[in-house]
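> using only what follows, build the 3D model:
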Amino acid sequence: MNPIFVAIDTPDIDRALDMAEAVRAYAGGLKLGLEFFSAQGPEGVRRVAALGLPIFLDLKLHDIPNTVAKAVEALAPLAPAILTVHAIGGQEMLGAAKRAAPPATKVVAVTLLTSLDAGDLVDLGIARSPADQVGRLAWIARDAGLDGIVCSGAEVAKAKSAWPEGFFVVPGIRPAGAEVADQKRVVTPARALEDGASVLVIGRPITAAADPSAVIAEIAASLKTEVIE
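Model prediction:
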């Protein structure tokens, strides 16, 4: 499985389609999030999916169990390869989401946003370190029957060790030398894979580049070289 999923973060359908076309030769899939879905809805997802790449629908659902289950049922016709819910919603909500999802859809729980760090957790009244918070929520997700979690590269090795069969989506991926922007816990693509990532979510380093196709080709080549070595 090609682990590179490109984050198409735009409300504009034409830009989304152009970007998807530019990266399709090297991408394993495309991530569509709230920005895109709020503007384009299910029909926009269908148009992007028609290009033939798996879709990671990153909506981070979080509500009472019945509401989340109904939302997942409503999204089922889109057949996303991956769908996100918030781990903080609790075990009952997570289980309801998984039961409502199509069998082929991997439901993964967002643990701690990569824009947050230890200081942010203190502000939120959480006394755990980021790694401990991710670990705690990973256990809840596993017990609820989910396929895996979303976590940063800083936590994926520990999560993989505790949950060998888990599916680990790692955002905040930055090739060496790339701008970090608003991400606080980032790693390189090769390091994330080495530590146990199943999927690498890469956005702005590719989509904001002058030549997105060349950038993703370079990333893909670097990962193949890493495997060979």
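
> please make it C-alpha for all contacts and neighbour counts, starting now.
Noted.

> buried set for stretch 155-168?
Neighbour counts using 16 or more other CA atoms under 10 Å place 155-160, 163, 166-168 of stretch 155-168 among the buried residues.

> which helices and strands does the host helix or strand of Ala22 pack with?
Here Ala22 sits within helix 13-23, counting by DSSP states H and E. Packing contacts for helix 13-23, counted by 3 or more CA pairs under 8 Å, 6 or more residues apart in numbering; DSSP states H and E, involve helix 34-49, helix 212-228.

> okay, those helices in JSON lines with distance to Ala76 and mean neighbour count next?
Formatted as JSON lines, these follow (distance: least, CA to CA, whole Å; neighbours: other CA atoms under 10 Å):
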{"stretch": "helix 34-49", "distance to Ala76": "10", "mean neighbour count": "17"}
{"stretch": "helix 212-228", "distance to Ala76": "30", "mean neighbour count": "15"}
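
> find the centremost residue of this structure, please.
Val169 (4.9 Å; CA atoms, centre = their mean).

> residues in contact with that residue?
Contact partners of Val169, counting by CA atoms under 8 Å, 6 or more residues apart in numbering, are 108, 148-151, 197-201.

> next, the structure of the following sequence, for comparison with the previous one:
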Amino acid sequence: MKIERPIIALDFPNAETAYRFLDRFPKDEHLFVKIGMELFYSEGRAVVERVIGRGHDVFLDLKCHDIPHTVASAMRVIGQMGVALTTLHASGGREMMLAAKEGLLDGAGGNNVPQLLAITQLTSTDENMVANEQLVRVNLQESVRNYARLAQNSGMDGVVCSAQEAAMIMEATAPEFMRITPGIRMVGNDHGDQKRVMTPDQAAAQHSSGIVVGRAITQAADPVAAYRQVMHLWRGERE
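Purely as a prediction, here's the structure:
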């Protein structure tokens, strides 16, 4: 499944700033946005509910990682919020992922269950970190492939990965297994703390299922025009 709209990362320090950004778009424009740790920890559940109330789809990206019972309890709460996507770390293991899915299903009551994505390796991770900090005995690509297979076998709906690994994951799992890719930049953009990045059209060519775009849109002089440009590239359309 391909998510046709770019997912905008609302990486803002508070709700007021996020709402001012959203107000720059036409009122009838239904966006797909990501609420991550910074905004959620600042504003809590209320910001999620208000953004959904404005007619937008929400990817709640809290990257849960704890003992299975704790993650299941957290997912039970997330399941009640009406979000479209949410995340945990694949490195938490199969038991944690199974418990998370059970908690999510329970919280949603079987209605509009969020799709659950497992983080493989963060896009800020490189080969040096895998080898010398994580002390993983395989290379970065093999680590990502392993986590993707583990996630699929543990009932996850997809993974969050670099677009550089999306095609590899599609071959290693199933075509319908989602590959959501952050680290999307436009040509000439600063990479910031991201190491494994791609442009929207490159991500599409690598079989990403959805792209998450932050600074290229949120820090643009004209965010609406920047969003349209990203969407054209992502969809392979002419402007």
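
> quick check: TM-score for this pair?
With the length set by TM-score structural alignment, normalised by the length of the first structure, the two chains reach a TM-score of 0.93; 227 aligned residues with a CA RMSD of 1.6 Å.

> closest to Ala27 of the first structure out of the helices and strands packed on helix 13-23 of the first structure?
helix 212-228 (7.5 Å; CA to CA).

> ok, residues contacting the closest one?
4, 19, 22-23, 26-27, 175, 189-190, 205-206, 209.

> pull the most distant pair out of those.
Met19 and Ala190 (23.3 Å).

> ok so, going back, distance to Leu116 of the first structure for the helices and strands packed on helix 13-23 of the first structure - can I get that in JSON lines?
Listed next are those as JSON lines, based on distance: least, CA to CA, whole Å:
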{"stretch": "helix 34-49", "distance to Leu116 of the first structure": "18"}
{"stretch": "helix 212-228", "distance to Leu116 of the first structure": "26"}
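
> in the second structure, which spans are helices?
15-22, 37-43, 45-53, 68-78, 94-108, 127-132, 140-153, 166-172, 200-205, 215-218, 223-235 (DSSP state H).

> closest to Asp190 of the second structure out of those helices?
helix 215-218 (9.1 Å).

> could you find the counterpart of Ile78 of the second structure in the first structure?
For Ile78 of the second structure, the aligned position in the first structure is occupied by Leu75, per TM-score structural alignment.

> what residues are up against its match?
If you count contacts by CA under 8 Å, 6+ apart, Leu75 of the first structure has them with Pro42.

> distance of it relative to Ala104 of the first structure?
Distance, Leu75 of the first structure to Ala104 of the first structure, by CA to CA, to the nearest Å: 13 Å.

> quick revisit: counting neighbours, which of the contacts of helix 212-228 of the first structure comes out on top?
Pro189 (27 neighbours; other CA atoms under 10 Å).

> might one say that that one is in contact with Leu200?
Yes. Using CA atoms under 8 Å, Pro189 of the first structure and Leu200 qualify as a contacting pair, with a distance of 6.8 Å.

> need the overlap of contacts for those two.
The contact sets of Pro189 of the first structure and Leu200 overlap at Ile173 (CA under 8 Å, 6+ apart).

> report the angle between the longest strand along the first structure and helix 34-49.
Assignment by DSSP state E gives strand 55-61 as the longest strand of the first structure. Angle of strand 55-61 of the first structure versus helix 34-49, following axes from the mean of the first three to the mean of the last three CA atoms, to 10 degrees, is 150 degrees.
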